[in-house]
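>>> my questions are about this predicted structure, shown below with the sequence.
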Amino acid sequence: MMKRLGLLPLALTGVYGILSYHVYKNVTKPQIFTHEEAYDYDIQQGSYNAVLIRSMPKETTIIPSSFGYDLFAYWIPYKGATKTVILTHGVTSNIYGALKYFQLYYDLGFNVLAYDHRNHGESGGTTTTHGYYEKHDLEDVVRWVRQKVGSNAIIGTHGESMGASIALQHIATYDNLDFVVADCPYEDLFTILKYRMKVEHKLPIWLGLYGASLINKLMGQGFYHDVSPVSEIEEVHTPILFIHGKKDHYIPFDHSVNLYAHKLEGIRELYLSKNGDHADSIIEDNAQYVDVVYDFLKKIGLKK
């Protein structure tokens, strides 16, 4: 009997290790859409017009990442433009999820660059780190745009969900852009993972997050708490517009409210879409969404 009791801690440790690895694997290697699947999904959602997307004057571009893999991108030039927006998509999606914001900026005379994050779409990289490495990939994209457009380039980012949080982590690290629009970002990776697991599982699977975070660190990708836009944003001077749907079932809108509250320097704006669910505010409240973005760009001198 005593021998069996002595084995119990070892058995529980083994079970927790298996649970932690399962959580780590799901976070790091999510099930991702192909380009075709993402395109079909967004057409069904009413994100954009198929004719418009097919007729875009896009150039397929490969941008080298500093980490040794390639990032697949579409460069959509506007003749003579010095202004460029970089679109960043959410987790499991890809370049076609980001293109719902293309016309918003192209109509204002912006060049548009959309790309696949690492481990998504046609880009390289074998893991998703939710910003830990992706923020540096984004800086590689920014450098590519500056080389393409020239030293007078005006550059901003517009991201949704994970892409929005990546854009915020990037600006907190580099603070070298003209604006950021962050649509439905999470404030902290550990916080949103814990919330999602409590929503999606009856059992306390979220307890495995602590072990998964340690595995993530041992794999060279940082602790989950290291991916935390809310802890990094206080000293960012770049103008930021936070957008979030009040009906967002995936990332509660208070994440954007908290991020807005923690940005203490420079211009900040917050728009809570009345009818927006996760990453669809531009669809559900399109006219107001466009007005809010355009008013923000006007305020910072990028729209007449």
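On my side now, so go ahead.
>>> contacts and neighbour counts: CA atoms only from here.
Fine.
>>> just how off-centre is stretch 207-223 within its chain?
Distance, stretch centre to chain centre, for stretch 207-223: 20 Å (CA atoms, centre = their mean, to the nearest Å).
>>> without its sequence neighbours, what residue ends up closest to residue 126?
residue 119 (5.2 Å; CA to CA, 6 or more residues apart in numbering).
>>> repeat for residue 60
With CA to CA, 6+ apart, the residue lying closest to residue 60 is residue 74, at 4.8 Å.
>>> ok, the one you found - how many residues close by?
Residue 74 is flanked by 20 other residues according to other CA atoms under 10 Å.
>>> can you map out the helices along the stretch 51-200 of the chain?
95-98, 102-106, 134-149, 162-174, 189-200 (DSSP state H, counting those that start in this stretch).
>>> by contact count, what packs against the third one?
Put plainly, it is helix 134-149. strand 59-64, helix 162-174 (3 or more CA pairs under 8 Å, 6 or more residues apart in numbering; DSSP states H and E).
>>> second one coming, line it up with the first:
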Amino acid sequence: MITLFIFIVALFTIIVITGFILTNQIIYIKKKDDDELYNREVNEGRFKPEAFTQLPCQKIEIQSKYNYKIHGWLIAPHQANKYMIFCHGVTVNKVNSIKYMDVFLERGWNVLAYDHRRHGESGGKTTSYGYYEKHDLAEVVNWLKQRVDHNSMIGIHGESMGAVTVLLYADMVKDGADFYIADCPFSDFEEQLVYRVKKSVNLPKQLFIPLTNLFLQWREGYSLKNISPISIVENITQPILFIHSQKDDYILPEMTKNLYKQKKGPKKLFLAQNGSHALSLAENKTAYEQVLDEFLAQYKLDN
């Protein structure tokens, strides 16, 4: 009897420790150092500090419903009532959005970029890959709408996790923005996690997925199934431009292809020939901008 008790306690302990390890890898994913990210963007020519400092940049703070501040920039050099919001990917921060901001600034758009929870200057203790981030995005959109003309055009661009956040938000808030750009999103978090784990350590999903779900629900209040753009994308009525690099092996381009197929109504797909994950613009700038211009013109979003 004592042996059985010891076995049960030992098994329970192993399960708890394993559950914490698995979920810690997700919710506390290692971020890139802010200084290193800044230097990378500068050295690779995607961020030009001298030009940036000449822009009318307002630092903003927005209160999250989860009791922390969301930090960002509002850059509005143009008279036009056109605004783009940018959602960066996991492990980086709003500096990573500057390359996209520049594209829209050149086209007469005003822009807003912010740090997701637990990234950059924003608060928040954990990363949730869009589940809680979509509510922060809602606060950002509401903040902007309160300060601009009610007839303003608003678009939202997201990269990687930011693209997932954009799609989840678009389903949650039906009249949030006029259009969305989803650059290299995953279509389903569970499927993406299985792919990444299999590629790195090759654990059978029958072992780690149920345990991960159990501990995510216990610790964070959601499961992997709650982060599934493929299950909700058909509900989004606004135009969506889907973008993915064909050589992306971190999030496979098939995920974006499936999202595009599932989306009903106005949409456009751009599969970039060059670049790994999140480098479609950097490695295909001319084609990227051409597709963007075609998308905006096709759906009369650049008036």
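All right, it came through fine. What you are looking at is a predicted structure, and each value in this text was computed from that prediction instead of being measured.
>>> coming back round to it: tabulate the helices and strands packed on helix 134-149 of the first structure (CSV), appending distance to residue 182 of the first structure and mean neighbour count.
Below are those laid out as CSV (distance: least, CA to CA, whole Å; neighbours: other CA atoms under 10 Å):
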stretch, distance to residue 182 of the first structure, mean neighbour count
strand 59-64, 23, 15
helix 162-174, 5, 26
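>>> right, and residue 249 of the first structure touches residue 277 too?
Yes. Counting by CA atoms under 8 Å, residue 249 of the first structure does reach residue 277; the two are 6.4 Å apart.
>>> the two: who's more crowded?
Set side by side, residue 249 of the first structure and residue 277 show more neighbours around residue 277, with 22 against 13, by other CA under 10 Å.
>>> picking up where we left off before, surely the residue nearest to residue 126 of the first structure touches residue 127?
Yes. Residue 119 of the first structure lies in contact with residue 127 (CA under 8 Å); the separation is 5.5 Å.
>>> intersection of neighbour lists for these two?
residue 29 (CA atoms under 8 Å, 6 or more residues apart in numbering).
>>> quick one: which of those two has more around it?
Neighbour count, other CA under 10 Å: between residue 119 of the first structure and residue 127, residue 119 has more, with 22 against 16.
>>> list the buried residues in the biggest helix by length in the first structure.
Secondary structure assigned by DSSP state H gives helix 2-28 as the longest helix of the first structure. Neighbour-count burial for helix 2-28 of the first structure flags 16, 17, 19, 20, 21, 23, 24, 25, 27, 28 (criterion: 16 or more other CA atoms under 10 Å).
>>> ok, now which ones touch the residue nearest to the fifth one when sequence neighbours are not counted?
Spatially, and ignoring its direct neighbours in sequence, residue 21 of the first structure is nearest to residue 212 (5.9 Å; CA to CA, 6+ apart). Shown here is residue 212 of the first structure, whose contacts under the criterion CA under 8 Å, 6+ apart are 20, 21, 22, 23, 24.
>>> please report the distance of residue 44 of the second structure from residue 187 of the second structure.
Distance, residue 44 of the second structure to residue 187 of the second structure, by CA to CA, to the nearest Å: 29 Å.
>>> oops, could you answer that again for residue 34 of the second structure instead?
In terms of CA to CA, residue 34 of the second structure sits 28 Å off from residue 187 of the second structure.
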